[in-house]
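Participant: sequence and predicted structure are below.
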Amino acid sequence: MYWYIVHIKLERSSKLVKFFNQQNNTIAFVPKMERWYNIKGKKNYIIKDLYPDYVFIKSEMDQLEFNERFKEFFKSIDGIAQLLEFEDVYVLKTEEQILMERLLDNKNIIRHSVGNIVNSKLIVEKGPLVNLENKVIKIDRHQRLAVLKSDFFNKITVPLEVVSKS
């Protein structure tokens, strides 16, 4: 499976997702994540776009096939969207695909993880970050977020609730 990324310029992601989901051998989506909010004393997780300006496309087609099939389509929507083509982001590296597949659930949402900090070391007890503690480079306990080091967009911000710190 290959993953392609399209940068959306004019908030047309839903139309692009719909188009690619109607094609054979492609699955398109905008990845989402749970985000902690405290609005008027009401505390809860809500679902927000992880990268609102990007559409992810999964396909069995390799880069050459994908380019050949959708080359004219991307030319026709230039100005609205463009396929990322810098370095290895156009087609995600295998390690990045594995990380994204591990983080995303079957609805393409990154759910929050729950963990503790024991002796200055993060231990995740549940959620997609279990056994990925070594990738966490920063924790924001107040916003309930963790930043993972990644070649993909430099870093990935994911939801993490730290229950206790000792």
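Facilitator: Here it is on my side, so go on.

Participant: rest of the way, CA atoms for contacts and neighbours
Facilitator: Noted.

Participant: all strands for this structure, in order.
Facilitator: Ranges of strands within the chain are 2-8, 26-29, 32-39, 42-49, 54-59, 81-83, 109-110, 113-118, 121-126, 136-140, 145-149, 155-165, based on DSSP state E.

Participant: next, the one to line up against it:
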Amino acid sequence: MYVLQVPGGRERAAVELLQKLMGDAVGECFVPLCEVMRRKHGEWHREELRLFPGYVFLTTSDVEGIAQRLHEMPFFVRIVGGHDERYVPLSHDEVAWLQALTNVETHTVEFSEGVIEGDEVKVWKGPLKGQEAKIVKIDRHKRLAWIEIKMFGRTKVVKVGLEIVSKS
């Protein structure tokens, strides 16, 4: 699995163009999302946000062919990790983490629920269950959690949906 950097906000357009221009050379091509709760007109609604803004994930057996044809795209696109004419795929651990946290069919980190007991966060529902050690910050009012992960060869902090239903 490889990662492409694209202009922010153009991720979905990039996915559609890659599938159209590259055809069978592209296996799976997607933008990972996360479910969050947003308040609109006094009511909470679920929304999907990009987990990694500015990045598109794809599987291919012909990364060199894809790299050579990226200039056909109408906007800037580059393969992340490409240096010295080599393109480095995501590591096994990065792919495993992504697959463990996201719904495999929709590529979405679904909303999680949990409680705070003393100084400890305990998630009892959702993909963050068992991942409590990776949580670095929680905003109970906005129903968000920031988790620290290793992705693209560096440590990143991404926000995901987490509702804390009680605190004791």
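Facilitator: Happy to help now that I have it. This is a predicted model, so every value here is computed, not measured.

Participant: nearest spatial neighbour of G127 of structure 1, skipping sequence neighbours?
Facilitator: Nearest residue to G127 of structure 1 in three dimensions, chain neighbours excluded: S113, at 4.0 Å (Cα to Cα, 6 or more residues apart in numbering).

Participant: surely the one you found and L160 touch.
Facilitator: Yes: if you go by Cα atoms under 8 Å, S113 of structure 1 and L160 touch, sitting 4.7 Å apart.

Participant: these two: who's more crowded?
Facilitator: For S113 of structure 1 versus L160, the count of surrounding residues by other Cα atoms under 10 Å is larger for L160: 28 against 21.

Participant: aligned to the more buried one, what sits in structure 2?
Facilitator: Matched to structure 2 by TM-score structural alignment, L160 of structure 1 sits across from L162.

Participant: so what's its match up against?
Facilitator: Residues near L162 of structure 2 by Cα atoms under 8 Å, 6 or more residues apart in numbering: 36, 111-114, 143-145.

Participant: need the longest helix for structure 2.
Facilitator: If you go by DSSP state H, structure 2 has its longest helix at helix 11-22.

Participant: and the angle for that helix with strand 43-50?
Facilitator: 40 degrees (axes from the mean of the first three to the mean of the last three Cα atoms, to 10 degrees).

Participant: what comes into contact with helix 11-22 of structure 2?
Facilitator: Contacts of helix 11-22 of structure 2 (Cα under 8 Å, 6+ apart): 6, 26, 29-31, 53-56, 66, 69, 73.

Participant: can you do 7 Å?
Facilitator: 26, 29-31, 54-56 (Cα atoms under 7 Å, 6 or more residues apart in numbering).

Participant: do stretch 23-41 of structure 1 as well
Facilitator: Against stretch 23-41 of structure 1 from outside (Cα under 7 Å, 6+ apart): 17, 20-21, 43-52, 54-60, 108-112, 143-144, 158-159.

Participant: from the residues you listed, list the buried ones, please.
Facilitator: With burial judged by 16 or more other Cα atoms under 10 Å, the buried subset of the contacts of stretch 23-41 of structure 1 is 17, 20-21, 48, 50, 54-59, 109-112, 144, 158-159.

Participant: distance of F19 of structure 1 relative to I5 of structure 1?
Facilitator: F19 of structure 1 is 14 Å from I5 of structure 1, where distance means Cα to Cα, to the nearest Å.

Participant: what about those two, which has more around it?
Facilitator: I5 (21 against 13).

Participant: what's the closest non-adjacent residue to the more buried one?
Facilitator: Using Cα to Cα, 6+ apart, the nearest residue to I5 of structure 1 is F56, at 4.7 Å.

Participant: now which residue in structure 2 aligns to the one you found?
Facilitator: Applying TM-score structural alignment, one finds that F56 of structure 1 aligns to F57 in structure 2.

Participant: its match contacts V3, correct?
Facilitator: Yes: between F57 of structure 2 and V3 a contact is recorded at 4.6 Å, counting by Cα atoms under 7 Å.

Participant: returning to that earlier point: and which of the contacts of helix 11-22 of structure 2 is nearest W124 of structure 2?
Facilitator: V31 (26.5 Å; Cα to Cα).

Participant: and the match of F56 of structure 1, how far is that from K122 of structure 2?
Facilitator: Counting by Cα to Cα, the gap between F57 of structure 2 and K122 of structure 2 amounts to 30 Å.
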